[in-house]
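Engineer: Give me the fold of what follows.
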Amino acid sequence: MAAPVIMTQTSNLNENVEEVIHLPFIRLKKLSFNQELLNDHYDWIIFSSKNAVKFFNEYYPKVDVSHVAAIGEKTKKYCNQRDITVDFFPENFSQEGFINEFTVNKDSRILIPSSAAARPLLQTKLQEQDAEVVKIDLYEPEAYTENIEQAISLLKRGLASGIAFASSSAADYFFEEAEEANLGANYMYYAIGKPTFEKIKQFGFKAEIANEQTIDGLLNIIKESRNRK
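Structural biologist: All right, here's what the predicted structure looks like:
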């Protein structure tokens, strides 16, 4: 039986999966922001991740907002658990999918609380459609160096066969450390979505990309890859 794959997401899986080792490569650091931004009215607030909901939850009751949108099934579910009603939820769990499905009214005021490292695509495209967008940087990722070093050790000892990257930041942090550690190239890499796939490619490695941009999608592509061998 092949050695398990290291999974880099920041929260534990809800089930025990033999194929993976849970080892987050990112720690999240809370940031301060101008709370006067919460005093304005917004037509929409867009949560692009579960972490965005988690870090903004204490501020949400203070905001005068008409509608809530969520990107990703787990984000929507987490909103529901926090009694936040989601009014719009795209079928495609990505910024690109959201942009294609979301209808923007001219001069709409939109609040996006998210990571400081989030891709600017969503904000840019909404602004191009004449929406007024306010982005709040709630937190920022930083490398979980101890876990990355442990992952490199597991790979070198044959106790893991590859890595499933749940974000492009995780891939960035890992390959910078792996380069210094002279890690070989005989490992399988998996990407949760195209941005993460492109980041792995930048470092000169190949990866399989999940058909669905979710953790379940990553698990499925790992299983499919193993079944082909």
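Engineer: from here on, contacts and neighbour counts on C-alpha atoms
Structural biologist: Noted.
Engineer: tally of neighbours for L121?
Structural biologist: Using other CA atoms under 10 Å, L121 is surrounded by 12 other residues.
Engineer: All the helices of the chain, residue numbers only.
Structural biologist: With DSSP state H as the definition, the chain shows helices at residue ranges 50-56, 73-81, 95-101, 121-128, 145-156, 168-180, 194-202, 215-227.
Engineer: Which residues in the last one does the neighbour count mark as buried?
Structural biologist: Yep, that's helix 215-227 we're talking about. Residues of helix 215-227 classed as buried by neighbour count (16 or more other CA atoms under 10 Å): I215, G217, L218, L219, I221, I222.
Engineer: So the fifth one versus F33, what's the distance?
Structural biologist: In other words, I221. With the distance defined as CA to CA, to the nearest Å, I221 ends up 38 Å from F33.
Engineer: try R228
Structural biologist: Here the distance between R228 and F33 works out to 49 Å (CA to CA).
Engineer: Which one of those two is surrounded by more residues?
Structural biologist: Taking other CA under 10 Å, R228 and F33 do not tie; F33 has more neighbours (11 against 6).
Engineer: Look up how far F197 lies from the more buried one.
Structural biologist: F33 sits 31 Å away from F197, taking CA to CA as the criterion.
Engineer: Same question for K62.
Structural biologist: Distance from K62 to F197, by CA to CA: 38 Å.
Engineer: Pick out whichever of the two has more residues nearby.
Structural biologist: The residue with more neighbours, out of K62 and F197 and counting by other CA under 10 Å, is F197; that gives 23 against 12.
Engineer: in this protein, which strand has the most residues?
Structural biologist: Among the segments of the chain that qualify as a strand by DSSP state E, the longest is strand 132-143.
Engineer: one more to put side by side:
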Amino acid sequence: MTNPHVPLGKGPVARVLVTRALHQSPELADALRACGLEPVIIPVLEMAPPVSFAGLDDALARLKEFDWLLFTSANAVQVFRQRFPGELPSTLHVAVIGSVTARAAQQASIPVTLQPEKATGEGLADALLPHADGARMLLVRAAVARDVLPGVLQQAGARVEIAEAYRTVVPAHAPMQLKELFIGQDRPSAVAFTSSSSVHHLLQALQAGGGELPELTVLATIGPITSATLREAGYIPTVEAKEANVASLAEAIASALGPQS
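Structural biologist: As a prediction, this is how the structure comes out:
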């Protein structure tokens, strides 16, 4: 299935589907409104506890054994702090994947040692390479995630332990809400994808509800990894944010849709 890159734009204000988890949607919604667009919030993923916290709790009990603590999402930071409210060992270094995760760490009183310029797993791996050989690293992340970061670090000589902090699941109401949204006359002109998970979960929810993405919908991604995931699923991204943040994503969508009458 391909996307001919023609927006549907109906009415004076183009509507944009926001698929982020509910607690993460307001920031993108505000950025879209600032660009003169109307956000339509239907979360296609929500956080759920892992099958067991045993692995994470065991690692946290041994936190002094690690040289580095790695976070690849704000969600992981929040769960970590819930399970480990105490002070971090003074010898522990903390690395985060990007500005959103760094902000979550700051709010959780977790000092950040390293944040790469490129907010991707590859970018974080590259930034950690000089510290990898012989280092003991704890990666706190979602149950299902890309293995680029631990793979690169392990090849460089690091001992990486992965602790599952949460799972992402499709909310029960999402399939029917999406079906009704896309068959309606006032369907959105664009869909904003902020992660690979948002791609997978949106398509999963559409399939469960018996719906599909209309051919003329603008598909906007927050970065190259999300774009690659969309292509792997058989869709061509219309536009990609110049920087991996919601403000840049909103601007890219506004540019793709053109002036709103």
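Engineer: circling back: L38 of the first structure is nearest to which of the helices of the first structure?
Structural biologist: Ranking those by distance to L38 of the first structure, with CA to CA as the measure, places helix 50-56 first at 10.9 Å.
Engineer: start and end residues in the second structure for that closest one, please.
Structural biologist: Mapping helix 50-56 of the first structure onto the second structure (TM-score structural alignment) gives residues 74-80.
Engineer: follow-up on the earlier one: could you dump the buried residues of helix 215-227 of the first structure to CSV with distance to Q123 of the first structure?
Structural biologist: Supplementary listing: the buried residues of helix 215-227 of the first structure in CSV, determined by distance: CA to CA, whole Å:
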residue, distance to Q123 of the first structure
I215, 24
G217, 26
L218, 26
L219, 30
I221, 30
I222, 32
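Engineer: In CSV, list the helices of the first structure along with distance to Y42 of the first structure.
Structural biologist: Output for those, formatted as CSV (distance: least, CA to CA, whole Å):
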stretch, distance to Y42 of the first structure
helix 50-56, 15
helix 73-81, 18
helix 95-101, 18
helix 121-128, 14
helix 145-156, 39
helix 168-180, 30
helix 194-202, 29
helix 215-227, 31
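Engineer: Can you check which of the ones you listed gets nearest to D40 of the first structure?
Structural biologist: Comparison of those against D40 of the first structure by CA to CA identifies helix 50-56 as nearest, at 15.7 Å.
Engineer: how about the helices of the first structure, which one is nearest R109 of the first structure?
Structural biologist: Among the helices of the first structure, helix 121-128 comes nearest to R109 of the first structure, with 10.0 Å by CA to CA.
Engineer: superposed on the second structure, where does the closest one end up, distance-wise?
Structural biologist: For helix 121-128 of the first structure, the mean distance from the matching residues in the second structure following superposition reads 0.6 Å, by mean CA distance after the TM-score superposition for the first structure.
Engineer: what about the aligned residue in the first structure for H200 of the second structure, how many residues close to it?
Structural biologist: Residue-level alignment of H200 of the second structure against the first structure, with TM-score structural alignment as criterion, gives D172. Applying other CA under 10 Å, we find 18 residues neighbouring D172 of the first structure.
Engineer: Equivalent analysis for E27 of the second structure, please.
Structural biologist: The number of residues packed near E27 of the second structure is 11, by other CA under 10 Å.
Engineer: residues touching it, list them.
Structural biologist: Applying CA atoms under 8 Å, 6 or more residues apart in numbering, one finds that E27 of the second structure lies in contact with V246.
Engineer: Distance of it relative to G209 of the second structure?
Structural biologist: Note on E27 of the second structure: its distance to G209 of the second structure, by CA to CA, is 27 Å.
Engineer: Go ahead and flag the most central residue of the first structure.
Structural biologist: When the first structure is reduced to its mean C-alpha position, the nearest residue by CA atoms, centre = their mean turns out to be S167, at 5.1 Å.
Engineer: So that one is in contact with I192, correct?
Structural biologist: Yes - under the criterion of CA atoms under 8 Å, S167 of the first structure makes contact with I192 at 6.7 Å.
Engineer: what's the counterpart of R27 of the first structure in the second structure?
Structural biologist: Taking TM-score structural alignment as the alignment basis, one finds that R27 of the first structure is matched in the second structure by E46.
Engineer: P4 of the first structure and M188 of the first structure, how far apart?
Structural biologist: Taking CA to CA as the measure, P4 of the first structure falls 11 Å from M188 of the first structure.
Engineer: between those two, which one's more packed in?
Structural biologist: Set P4 of the first structure next to M188 and count neighbours by other CA under 10 Å: P4 wins out with 21 against 17.
Engineer: show me the contacts for the more buried one.
Structural biologist: Residues in contact with P4 of the first structure, defined by CA under 8 Å, 6+ apart, are E18, E19, V20, I21, L159, A160, S161, G162.
Engineer: Now do the same for it: its match in the second structure.
Structural biologist: If you follow P4 of the first structure across to the second structure using TM-score structural alignment, you land on R15.
Engineer: and the gap between that match and E212 of the second structure?
Structural biologist: Distance of R15 of the second structure to E212 of the second structure, given as CA to CA: 17 Å.
Engineer: my read: K199 of the first structure touches F174, true?
Structural biologist: No - counting by CA under 8 Å, no contact exists between K199 of the first structure and F174, whose distance comes to 11.0 Å.
Engineer: who's more crowded, these two?
Structural biologist: Regarding K199 of the first structure and F174, a neighbour count based on other CA under 10 Å identifies F174 as having more, with 25 against 19.
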